[in-house]
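**Student:** From the sequence below, what's the structure:
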Amino acid sequence: MDMQTSPATALRIDGARLWQSLMDLARIGGTPKGGVCRIALTDLDRQGRDLFVQWAREAGCSIRVDAIGNIFARRAGADDSLAPVMTGSHIDTQPTGGKFDGNYGVMAGLEVVRTLNAAGVRTRAPIEVAVWTNEEGSRFVPVMMGSGVFAGAFTLEHALAQRDAQGVSVAEALAAIGYAGQASAAPAVGAYFEAHIEQGPVLENHERVIGVVQAALGQRWYDVTVQGMEAHAGPTPMELRQDALLAASALVAEVNR
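**Tutor:** Below is the predicted model:
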């Protein structure tokens, strides 16, 4: 179909509906500061997941939950044998998280489905909205656990065996909230898109409304031990002291530079 004449080119999402969905979801685990504390695989996370599943089913989607607890809401396509066009993000938060980190990507995907429904548009390939498990990693490590298992970066067995500070395993926590899905090989994905808020000041600094990610941050973490030498504070002159804190402060300043 010629995209210039396609009704899809005239589609516009309902911004007020998307905003209301974000505000309704943010009530689950809302904090006095206006943010959200909805830690992965807690009862609050279950409530958030249940609300998303309810909304997705109301939008005519079928629901699939895999063995690491990732949720996939599927809107059938005209050719449902095709690999789905997938979008989504996560709804778990940091202990002092905000309303939009991750949540926007999930709700934006759901809003696309709702908009297509309202316009009576049937896509050729199916559309899936994904909710990834423990993306933040504030309770269990590694971070990006659900998407990592899906993409093959971690094994399912490794992820399910991880424990939080109280000794609760991922497998136990998934079962406790009712989101221990069935083990299955990850299906093929035709394409994946993720809308996300910017978590830094770059766009605002450049007065830009939207940006496209072209590279991902790579990090290496090191544990450094600085050892000094004990000496009596009074009779030991400064030039003969070996102060660990002083050496560490110089190291910190140099790393930052």
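
**Student:** okay, CA-based contacts and neighbour counts for the rest of this
**Tutor:** Will do.

**Student:** Leaving out the residues flanking it, which one is nearest to residue 43?
**Tutor:** In space, and not counting its chain neighbours, residue 43 is closest to residue 177: 6.3 Å by CA to CA, 6 or more residues apart in numbering.

**Student:** here's the other one to compare against:
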Amino acid sequence: MSAAQDILQSTQRHIDGDRLWTSLMDLARLGATAKGGVCRLALTDLDRQARDLFVQWAEAAGCSVSIDAVGNIFARRAGSNPQLPPVMTGSHIDTQPTGGKFDGCFGVLAGLEVLRTLNDLKIETQAPLEVVVWTNEEGSRFPPCMMGSGVYAEKFTLEETLAKTDAEGITVGQALNAIGYAGERAVSGHAVGAYFEAHIEQGPILEDQHKTIGVVLGALGQKWFDLTLRGVEAHAGPTPMHLRRDALVGASAVVAAVNRVALAHQPHACGTVGCLQAYPGSRNVIPGEVRMTLDFRHLEPARLDSMIDQVRQVIDSTCQQHGLSFELKPTADFPPLYFDKGCVDAVRDAAQGLGLSHMDIVSGAGHDAIFLAELGPAGMIFVPCEGGISHNEIENADPADLAAGCAVLLRAMLAASEAVANGQLAA
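**Tutor:** Coordinates of the predicted model:
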């Protein structure tokens, strides 16, 4: 029996939780905010410092490091069979303007801790292992989000991506050159044996259910729309209620419908009106126009479409009732995704083997793993975050939960390495 197989059959976690936590806190100092969070926008000098620190740690762990033309960083631990496609893990280290210490960063440093642990145990895998730092997952400075993994998966072209600009007119290409992370490695065409991403849940379900590990089955499909309702502005005093064409009254019916429909399509349904602006915005003028966003999510395509159809019916009926016109424009369409069964089973088996409480869960947010799933078998591991809060300076996670998630990642990657070597996972 190999040393890797010993780990897979052992109930020991092996991970050095203190080392993982220390690395997370060291990284969090770069861009630390007064409220305990992190502001480290993509391709800023703070991002450069964080990238430099990761590269330093990866090289100290014996990894070879390469950087592609969109700035994605690949830290490779060699395997005994270099012809095999790598088993990959990773996430991002850029943050929201008022971000936390763990979103993305946990996935990157959990991967690094896996490699450090294998070094400690003197275990050689057959397939190479890679930890990846994906560029600009958040999309806060340069839209769109998941930029680096999107280029890697050929969802976005390199040329168009490098031309994207921030609010000051600086392009991605200029920013990459400024921080020294415009690499020479080709951005696409690389084989993926398997990909795992460890992440805080960014929601309250695991904490509410008192579970340590979320076995992520897939990601919700998302369809976004911009809706404009048009009525007639009029004086709030002289205009009788029954003669008004109030766009905001129509909008209120749509908001209620979005929430009602999402509640009726549980489980896994979400409906949100995230932005709403009434015009002209004067207290004594009846709103003649409302612009609003609609965000629908579900794991099942048919039910996602049903949610949208039902809200569309409400839009039609409320416009007829209140004498309004409307314009509905689609702005995003991400189909539901189911992760590879072999990767999902590897995560679940790891949690069970370690005696960790766990449950099946779906991701309501976008992650780099969604794009990687189109290149090879992929899966995700969730751990709880306090109050379900993320994208917030008070984002927090229990060190023990983070170590547990990392231990699951270790086992899942070892299982995947053996499966890739045996031809049991498609490359």
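
**Student:** How alike are these chains, TM-score-wise?
**Tutor:** Once superposed, the chains reach a TM-score of 0.95 (TM-score structural alignment, normalised by the length of the first structure), with 257 aligned residues with a CA RMSD of 1.6 Å.

**Student:** Could you check how far the most centrally placed residue in the first structure is from residue 163 of the first structure?
**Tutor:** By CA atoms, centre = their mean, the first structure has its centre lying nearest to residue 90, at 3.5 Å. Shown here: residue 90 of the first structure relative to residue 163 of the first structure, a distance of 20 Å by CA to CA, to the nearest Å.

**Student:** Please say which position in the second structure the residue nearest to the centre of the first structure maps to.
**Tutor:** Aligned by TM-score structural alignment, residue 90 of the first structure pairs with residue 92 of the second structure.

**Student:** before we move on, back to that, ok, the residue nearest to the centre of the first structure - contacts?
**Tutor:** Listed by CA atoms under 8 Å, 6 or more residues apart in numbering, the contact set of residue 90 of the first structure reads 102, 103, 105, 106, 130, 131, 132, 133, 134, 135.

**Student:** Please repeat the previous calculation with a cut-off of 10 Å.
**Tutor:** For residue 90 of the first structure, the contacting residues are 40, 49, 70-71, 101-107, 130-136, 144, 146-147, by CA atoms under 10 Å, 6 or more residues apart in numbering.

**Student:** likewise residue 119 of the second structure?
**Tutor:** 61, 62, 77, 113.

**Student:** who wins for neighbours among the residues you listed?
**Tutor:** residue 113 (27 neighbours; other CA atoms under 10 Å).

**Student:** List the ones among the contacts of residue 119 of the second structure that fall in helices.
**Tutor:** Among these, the ones falling in helices (DSSP state H) are residue 113.

**Student:** Name the nearest of the contacts of residue 119 of the second structure relative to residue 411 of the second structure.
**Tutor:** residue 113 (12.4 Å; CA to CA).

**Student:** Please tell me I have it right and the closest one contacts residue 405.
**Tutor:** No. Using CA atoms under 10 Å, residue 113 of the second structure makes no contact with residue 405, being 11.2 Å away.

**Student:** what touches both of those two?
**Tutor:** By CA under 10 Å, 6+ apart, residue 113 of the second structure and residue 405 have these common neighbours: 15, 107.

**Student:** ok, residue 331 of the second structure - how many residues close by?
**Tutor:** 12.
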